[in-house]
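>>> Need a 3D model of the sequence below.
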Amino acid sequence: MHTRKTSIARLAGGAVIAATTLAIALAGSGAATAAPPNGPNNGGNIPNGPTIDIQLLSFNDFHGNLEPPSGSSGRLNLPDGTNTDTLKPPGVGGVEYLATHLDQARVGHRYSLTVAAGDLIGASPLLSGAFHDEPSIEALNALHLDVSAVGNHEFDEGYVELQRMANGGCLDDGDGANNQNSCPDGSFAGADFDFLAANVVYEGTNETILPAYSIENIKGAKIGFIGMTLEETPDIVTAAGVAGLDFKDEVETANALVPVLKAQGVNAIVVLIHQGGTPPSSAAYNAACGNGAEIAANSPIIPIAKNLDPAIDLIVSGHTHAPYICNIKDPAGQDRLVTSASSFGRLYTDTNLTYDRRTSDIVRTSVTSANMLVTRNVDRDPVQTDLIAKYKVLVEPIASEVIGSITADLSNVGNAAGESPLGDLIADAQLADPSVVGAYATPQIAFMNPGGIRTSLTYSASSWGELPGQITYEEAFNVQPFNNYLVSLDLTGAEIKTLLVQQWTGANASQNKVLQVSEGFTYTYTGTTVTSVSLNGVPLDDNATYRIVTNNFLAGGGDGFSTFAQGGENVYYGGLDIDAFAAYLTANSPYAPTPLDRIIKN
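Below you'll find the model as predicted:
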């Protein structure tokens, strides 16, 4: 029985500031020049005393994927150039199989810890999302997870809800209001593992909303874990979810905690961080830097890793949903491993290290890591199977309802210009939603962020025995799982053009985010220059005011689209985005894909 545990240590509110000066001195100042890391070997200290071998199993970006993910979400590249669809049975992932693989990996390892790097919940399939992700926390408890950093999606329903995930308790949500139901069994115990948020503090204070670090003591071998999310979290989550919080610099936060841990006799330190790198899309699941998985030079994890205190021995990362194991030199010039295990429970990272009892530290040269596939050719874990079965019964009345039909697959993948068939449908649904009108004019243009369209609609899919082409509420929910609200507001023509340019510049320069737009709104662009913008065939007037609709994430300036928040006037909140999507699909079934001619790239 995996019992709830309490971390040995908790950070006092002022400790971050108190140690910052020392930490910066240790780590050095100034941003390092970002370059692709390479090299297969680690440097570091040599063992000089009795040692203990410790296994560290890690994963990231689980996103509530209890059942085996399907389509591209259940696929990874293999070294031979094929993908995991060629396996028998095909595909990877599913918490029943992840649990079995982790149990098998622990065999022969007397001392083993399991950790994660955030986004364990949020943007989850309906089976978990319908119950505020309580099922995922229960599943993670059963996986014997010890420690996790928080990610940006842990804030999807606000930091108070995140604290409930950690500590337990029930929501009074009207027993299924908005197709969600907290505590269907009457109670929720919360996480058995430590949720860490070292760089998230209450606004104007140094008090973290959750513990900043935890210390695991294995037969006297103490390992400290610092957990953080990316500093840019407020830019990529709903503003209301992080209101009243400050997100601190990752490097300064972690380096400030090094002397705090050392003062408690902890020299072995691991950072769990929800920020990552981007290797080539063709990279195999097990590729290492120096062997086909060099992460891009502009990857945000590189300057972070280059400036984290040399006393930190290992970095477990996430956020980019990519698989990699890379060495990045620390400020002392020594190689230090940075790992990431893709997403959705398709991989886990198996890291083995030696702890030197005389130095109370990890022997850097001993650290080895490998990403391991979560194949589906093993027995399913019975505890996880029972948990899934329980919630499938509870969710069935919501999930199985057929809400409409489609005539062909609707992909969420954009064409060369960035426009996708599913993006068109969602933007049109938002524009048609009457809940956003209120006392103001009917919206003329809808904008949808591509990252909020989490999966495609597949004609042949049939989770509940529905006919080909029929779409259930569960399928619709999996496309838009955030329960965002639709928001209407006024923007000038000039502001809309600025908005379009923000798709490729500023925060989106390294990873473009092409907004999906509603029927009647068209534009062309070359590079980062918008060459024409029209509404119903009439060029946009820079000085005219247009009523637009979007979701509350974008309306708050999310994904780097600051113009929504800075320029928007007469803001009015409507209903949930999933309700608008479901209603539009019902009213327009059978729905056929429309021509991709709204966004033109020259």
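>>> For the rest of this, base every contact and every neighbour count on C-alpha atoms.
Noted.
>>> On the three-state scheme, R454 is what?
The three-state label given to R454 by DSSP: H, G, I helix; E, B strand; the rest coil is coil.
>>> Surely it and V479 touch.
Yes. Counting by C-alpha atoms under 8 Å, V479 is a contact partner of R454 at 4.9 Å.
>>> Neighbour count for the two, which is higher?
Legend: neighbour count by other C-alpha atoms under 10 Å for R454 and V479, higher for V479 (24 against 17).
>>> Identify the residues contacting that one.
By C-alpha atoms under 8 Å, 6 or more residues apart in numbering, the contact set of V479 is 452-457.
>>> and the gap between it and A293?
To A293, V479 is 30 Å away according to C-alpha to C-alpha, to the nearest Å.
>>> Tell me how far the residue nearest to the spatial centre of the chain lies from G169.
For the chain, D119 is the residue whose C-alpha lies nearest the centre (C-alpha atoms, centre = their mean; 4.3 Å). Separation of D119 from G169 (C-alpha to C-alpha): 21 Å.
>>> which non-adjacent residue is nearest P234?
What sits nearest to P234 in space, not counting adjacent residues and going by C-alpha to C-alpha, 6 or more residues apart in numbering, is V242, at 6.5 Å.
>>> and the one you found, what is it in contact with?
155, 158-159, 234.
>>> quick one: stretch 229-241 to chain centroid distance?
Relative to its chain's centre, stretch 229-241 lies at 11 Å (C-alpha atoms, centre = their mean, to the nearest Å).
>>> what's it in contact with?
118, 149-153, 155-159, 197, 199-200, 242, 247-250, 273-275, 552-554, 556-560.
>>> Just the buried ones from these, in PyMOL syntax?
Filtering the contacts of stretch 229-241 down to the buried ones (16 or more other C-alpha atoms under 10 Å) takes a single PyMOL command:
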select buried, resi 118+149+150+151+152+153+155+156+157+158+159+197+199+200+242+247+248+249+250+273+274+275+552+553+554+556+557+558+559+560
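>>> Which of the contacts of stretch 229-241 fall within strands?
Taking DSSP state E as the definition of strands, the contacts of stretch 229-241 contribute 149, 200, 247, 273-274.
>>> For the longest helix along the chain, buried residues please.
For the chain, the helix with the greatest residue count under DSSP state H is helix 382-399. Residues of helix 382-399 classed as buried by neighbour count (16+ other C-alpha under 10 Å): 384-385, 387-388, 391, 394-395, 398-399.
>>> Which secondary structure state is assigned to the spatially closest residue to T563 that is not a sequence neighbour?
Excluding the flanking residues, the one nearest T563 by C-alpha to C-alpha, 6+ apart is L499, at 5.9 Å. Using three-state DSSP, the structure places L499 in helix.
>>> Strands of the stretch 301-450 of the chain, residue ranges please.
Along the stretch 301-450 of the chain, the segments classed as strands by DSSP state E, counting those that start in this stretch run 312-316, 323-329, 335-341, 347-356, 361-362, 368-373, 402-405, 445-448.
>>> Show me the contact partners of the third one.
The set of residues external to strand 335-341 that reach it, using C-alpha under 8 Å, 6+ apart, is 41-44, 58-60, 276, 305, 313-318, 321-330, 347-349, 364, 367, 369, 371.
>>> Please generate a structure for the following sequence too, so the two can be compared:
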Amino acid sequence: MTSRSFLRVALAGSVALGGLALSTVPADAGQAARTVPVRLLSLNDFHGHLEPPTGSSGRMVDENGATVEAGGAAYVAAHMKAHSDGNTIGVAQGDLIGATPLISAAYHDEPAVEFLGKVGVKVSAVGNHEFDEGYAELRRIMKGGCHPVDGCSPAGRWPGAQYDYVGANVLFKNPDERTDATEGLATTRQARQLLKEWGVPALPPVSVKWMNGVPIGFIGLVTQTTPGIVSADGIKDLKFVDEVKAANVASRLLTLLGVKAQVILMHEGDQVTAGQSPDACSALPGAGNRVATQAAAEIDLILSGHSHQAYRCTVKDPAGRDRLYSQGGSFGRVITQVDFRVDTRSRDVVRDTVTADNHVVTRTVAPDPEISAFVRTWKDRVSAVANRPVGKITADIANTAAPSGESALGNLIADSQLAATKQGGNAQIALMNPGGVRAPLSHAGSPAGEGDGVVTYGEAYETK
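Below is the predicted model of the structure:
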């Protein structure tokens, strides 16, 4: 698909605003502004965890300080339904796919993307893991079609994601159709000039969703460190630029189109003080906080991801006003609920109405039956590969990291890599990224019946 086509998609929702979005209702100074409610339910860093995550990846500290079992698609669906109302827009902050368990990865994450559409996600930032298989594969996930090598999954031809992916700071390095791309934007002269100066987005920079008669603009951002953490060949035609600069350009674009209620969906975040409530402001200022405090004051709230932490903070925007900055953990263990009201005259968020709550996705509720059946179908499809024995262990091998960053499983993986690369090579040392050791190996047998101490392909795959 050409850059021209993608730009047309990028602003399709905005272009549809037309003159209506640029007009305002005359304000009556003698009356309070009428407002309408909007609710966002957000997920981040889902990483294809259709089945409940295991080990420490499946536990979460709740609002009362207790550590509880959390996550799993059927439980996510149940909690999403419980917290949804007629004012709800589902959103996400990237890494919904990539680094996923075999149940999703075996089919290039089509099952995970389909699930997210089923639970109402309408727009998501791209994360770095959305680029794991390259830009062309991300485009296929977005727009549809069968995998060019593996063909169609057992579900048939992939129809494409039911939600928009946005990434304002992902641009083409050397666009071939620069003029043609901007020509496809049926918008104002100022907007065309802004995009011409900025460059040609490789992805839609913004998505506009209507709720209760007002437009809500979503700006997508991904960590600018992406080129250092994904395969270079798959993104060779792209550049990932500064998040604050991109956010400000996207905000100006939305403003030119009459969209005043603006939300950043950002795949960048901060670390936290361990063991805190998901509703605590435990974030330690870092890369995420930089964007949250420096992005244009017209942007009303920042929902983040990438660091796999849960926090709910209020920061100051460049104009000194309070602005929400939050994140909801990872693996479907937390849903962030944000409520606010929008003034129907100015079409802007009334900042002092913004409230947020990080809901832990507990497994004490009844799982959603439709999604339970959906997950079971994909589990059955992949079971022949997943349940194949590949080795044996005599005890649990944990991925819990020591202060040094080492873990028993990390050391085992590094030792295995060293042994493998010594055969026919001259490797002297092997290193394993602690963040890539995603699940422990359990000695106890699984419900698949392989027996105690048997490591299956699916279990080994899940550790990566």
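>>> ok so, going back, just the contacts of V242 of structure 1 now: which is nearest Y213 of structure 1?
Closest approach between those and Y213 of structure 1, by C-alpha to C-alpha: Y159, at 17.7 Å.
>>> What's the match for that closest one in structure 2?
Using TM-score structural alignment as the criterion, Y159 of structure 1 maps onto Y135 of structure 2.
>>> Could you tell me how far that match is located from W378 of structure 2?
In terms of C-alpha to C-alpha, Y135 of structure 2 sits 25 Å off from W378 of structure 2.
>>> likewise A366 of structure 2?
In terms of C-alpha to C-alpha, A366 of structure 2 sits 20 Å off from W378 of structure 2.
>>> Can you tell me which of the contacts of V479 of structure 1 has the most neighbours?
T455 (23 neighbours).
>>> so what corresponds to that one in structure 2?
In structure 2, T455 of structure 1 lands on A439 (TM-score structural alignment).
>>> Return the residues in contact with the counterpart of A311 of structure 1 in structure 2.
A311 of structure 1 maps onto E298 of structure 2 when the alignment is built from TM-score structural alignment. Shown in contact with E298 of structure 2 (C-alpha under 8 Å, 6+ apart): 251, 260, 262.
>>> Identify, from those residues, the entry nearest to V208 of structure 2.
Once C-alpha to C-alpha is applied, the member of the contacts of E298 of structure 2 that ends up nearest V208 of structure 2 is Q262, at 9.2 Å.
>>> which stretch of helix or strand covers the closest one?
strand 261-267 (DSSP states H and E).
>>> State the span of structure 1 onto which that strand is aligned.
By TM-score structural alignment, strand 261-267 of structure 2 lines up with residues 268-274 in structure 1.
>>> Give me the mean distance between that stretch and structure 2.
Compared with structure 2 after fitting, stretch 268-274 of structure 1 deviates on average by 0.4 Å (mean C-alpha distance after the TM-score superposition for structure 1).
>>> Can you tell me what sits against that stretch?
116-119, 148-152, 222-230, 254, 258, 311-319, 355, 360-362.
>>> at 7 Å what do you get?
Contact with stretch 268-274 of structure 1 is made by 116-118, 149, 151, 222-230, 311-319, 360-362, as judged by C-alpha atoms under 7 Å, 6 or more residues apart in numbering.
>>> With stretch 142-155 of structure 2 instead?
Residues contacting stretch 142-155 of structure 2 (C-alpha under 7 Å, 6+ apart): 107, 157-161.
>>> roughly how far is it from the heart of the chain?
22 Å.
>>> buried sites along that stretch?
142, 144-147, 153.
>>> For S207 of structure 2, state which of those is nearest.
In terms of C-alpha to C-alpha, no member of the buried residues of stretch 142-155 of structure 2 lies closer to S207 of structure 2 than M142, at 13.8 Å.
>>> secondary structure element for the closest one?
Going by DSSP H and E, M142 of structure 2 is part of helix 135-143.
>>> on average, how far is that helix from the matching bit in structure 1?
Following superposition, helix 135-143 of structure 2 is found to deviate from structure 1 by 0.8 Å on average (mean C-alpha distance after the TM-score superposition for structure 1).
>>> If you tally nearby residues, what's the number for G425 of structure 2?
Other residues lying near G425 of structure 2 total 10 when counted by other C-alpha under 10 Å.
>>> Do I have it right that T586 of structure 1 meets E401?
No. Using C-alpha atoms under 7 Å, T586 of structure 1 is not in contact with E401, being 11.4 Å away.
>>> what separates the residue mapped onto N358 of structure 2 from structure 1 from L56 of structure 1, distance-wise?
Residue correspondence to structure 1 (TM-score structural alignment): N358 of structure 2 is matched to N371. For N371 of structure 1, the distance to L56 of structure 1 (C-alpha to C-alpha) stands at 12 Å.
>>> Check E232 of structure 1 too.
E232 of structure 1 is 28 Å from L56 of structure 1, by C-alpha to C-alpha.
>>> now do D313 of structure 1
From D313 of structure 1 to L56 of structure 1 the distance is 13 Å (C-alpha to C-alpha).
>>> what does L457 of structure 1 give?
37 Å.
>>> and if you look at G93 of structure 1?
Distance from G93 of structure 1 to L56 of structure 1, by C-alpha to C-alpha: 19 Å.
>>> More neighbours: which of those two?
Higher neighbour count among G93 of structure 1 and L56: G93, with 28 against 17, using other C-alpha under 10 Å.
>>> which residue in structure 2 lines up with the more buried one?
Under TM-score structural alignment, G93 of structure 1 pairs with G71 in structure 2.
>>> need the contact list for that match.
52-53, 58, 331-333, 361-362.
>>> can you tell me which residues contact the alignment partner in structure 1 of T344 of structure 2?
The alignment partner of T344 of structure 2 in structure 1, by TM-score structural alignment, is R357. Contact partners of R357 of structure 1, counting by C-alpha under 7 Å, 6+ apart, are 49-51, 221.
>>> that older thread, output the contacts of stretch 142-155 of structure 2 in JSON lines, with secondary structure appended to each entry.
Below are the contacts of stretch 142-155 of structure 2 laid out as JSON lines (three-state DSSP):
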{"residue": "Y107", "secondary structure": "coil"}
{"residue": "R157", "secondary structure": "coil"}
{"residue": "W158", "secondary structure": "coil"}
{"residue": "P159", "secondary structure": "coil"}
{"residue": "G160", "secondary structure": "coil"}
{"residue": "A161", "secondary structure": "coil"}
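>>> Give me the buried subset of the residues you listed.
Judged by 16+ other C-alpha under 10 Å, buried ones among these: 107, 158, 160-161.
>>> Please pull up the equivalent of A243 of structure 1 in structure 2.
In structure 2, A243 of structure 1 lands on K236 (TM-score structural alignment).
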